[in-house]
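Peer 1: model this:
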Amino acid sequence: MEWQDCTVKMEIDVPISVAYNCYLDREAIPRWMPFLSSVKILEDKPDLSRWSLKYKAFGQDLEFSWLARNMQPIPNQKIHWRSLEGLPNRGAVRFFPKGSSSCLVELTVSYEVPQLLSPVASALQPFLQNLLGRGLERFANYAKAYQPDSA
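Peer 2: Below is the predicted model:
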């Protein structure tokens, strides 16, 4: 099986700390990446998360899940993970300042093409790029509306 990388980036009109804190809440990711049906941090092991993906594409209902290790983040710079079991993937979200009130968000997802999708592997790259790009657009709107809990 071969690995493919997909990277999308977008400038977002929020301070880097806001974008970083929004993405750091992994359980909120399905709010802007609707093809992810759920992300759950394991209560007894907060460095692990269980991800579920459901999407209809290429005439098939696709469903995959995986357990990921949430790698140590670098505050306001990088959030990254790698799967431990299930769908083989890894990825990173990087944050670059663009002044005091905006930042560049770069999302890279690397994945092993599942056997089921190998006949359409060449179509998968632009499809995934489009899907992730639309997700970043939704993330930009989510981050602009984000209000941290004031306790």
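Peer 1: only C-alpha atoms for contact and neighbour calcs from this point on.
Peer 2: Will do.
Peer 1: go ahead and confirm residue 53 touches residue 61.
Peer 2: No. Between residue 53 and residue 61 there is no contact under Cα atoms under 8 Å: 10.4 Å.
Peer 1: second input sequence below; structure requested for side-by-side comparison:
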Amino acid sequence: MATVNKSVEVDVPVSVAYNQWTQFETFPQFMNGVEAVEQIDETGLHFSTNVGGVKREYNAQIVEQVPDSLISWASVDGPRNGGTVSFEPLGADRTRVNVEIVWEPEGLAEKAGSALGADSLRVGADLDKFKKFIEAQGHETGAWRGTVSGGDVDDTGETFGSGVTTAEFPPVDPDLSAPAANAPGANAPAANEGPAEPPQPRAPGL
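Peer 2: Just a heads-up that it's a prediction; the model follows:
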């Protein structure tokens, strides 16, 4: 298995960075190789990727999710992959986004690329694009503020803006997923967002 750890600091509040990460259908806008993400159910996601000309379709599950703290996922079929995106407030308007991805390269090209650090460079580039994306907007495009533990939704949370969508950073076997973490959640929508909409079927953050 290969492991990638990368971080980026973004000039937005932690709730904004986290909320945007729950809008998975926007991932193709700042993640190279992710062509589409589709929500299957509350915690299920379907990924369509194209990395280096290699196209893949696979399903993933959100394993753990704590508002303003972390999102962990794991693949349930296709290539083994998964990981955790965590959010660390550095002040009122600055956040460190940490990404850990665990994946199993398949084929000679992927194994060679991983050995040379190509996967680390790609994740770093994606985080830089996320930074530009969220700082240019200054606010999230939507949010889902529920909690997931052990793959089960603990509460319905709050959806606002464009609503929840789908995911990225390919997800892991349950035994590869990061342990749950306790962190305080911020429940209020961003000040520049409109009134909250009723909870909608959700889609996840990794």
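Peer 1: who has more neighbours out of residue 53 and residue 61 of the first structure?
Peer 2: Using other Cα atoms under 10 Å as the criterion, residue 53 of the first structure and residue 61 rank with residue 53 on top: 18 against 9.
Peer 1: who's in contact with the more buried one?
Peer 2: Listed by Cα atoms under 8 Å, 6 or more residues apart in numbering, the contact set of residue 53 of the first structure reads 35-38, 62-65.
Peer 1: and it, what's its match in the second structure?
Peer 2: In the second structure, the residue paired with residue 53 of the first structure is residue 49, using TM-score structural alignment.
Peer 1: how far away is its match from residue 57 of the second structure?
Peer 2: Distance of residue 49 of the second structure to residue 57 of the second structure, computed by Cα to Cα, to the nearest Å: 7 Å.
Peer 1: repeat that for residue 121 of the second structure.
Peer 2: Taking Cα to Cα, one finds residue 121 of the second structure at 22 Å from residue 57 of the second structure.
Peer 1: again with residue 20 of the second structure
Peer 2: 23 Å.
Peer 1: so for the two, which sits in the more crowded spot?
Peer 2: Remark: of residue 20 of the second structure and residue 57, residue 20 carries more neighbours, 23 against 14, as counted by other Cα under 10 Å.
Peer 1: report the contact partners of the alignment partner in the first structure of the more buried one.
Peer 2: The alignment partner of residue 20 of the second structure in the first structure, by TM-score structural alignment, is residue 22. Neighbour list for residue 22 of the first structure: 28, 143, 146 [criterion: Cα under 8 Å, 6+ apart].
Peer 1: secondary structure and distance to residue 87 of the first structure for the residues you listed - can I get that in TSV?
Peer 2: Shown next, in TSV, are the contacts of residue 22 of the first structure (DSSP: H, G, I helix; E, B strand; the rest coil; distance: Cα to Cα, whole Å):
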residue	secondary structure	distance to residue 87 of the first structure
28	helix	20
143	helix	28
146	coil	30
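Peer 1: which of those lies closest to residue 47 of the first structure?
Peer 2: residue 28 (16.0 Å; Cα to Cα).
Peer 1: which strand in the first structure has the most residues?
Peer 2: strand 45-57 (DSSP state E).
Peer 1: buried residues in that one?
Peer 2: 48-53 (16 or more other Cα atoms under 10 Å).
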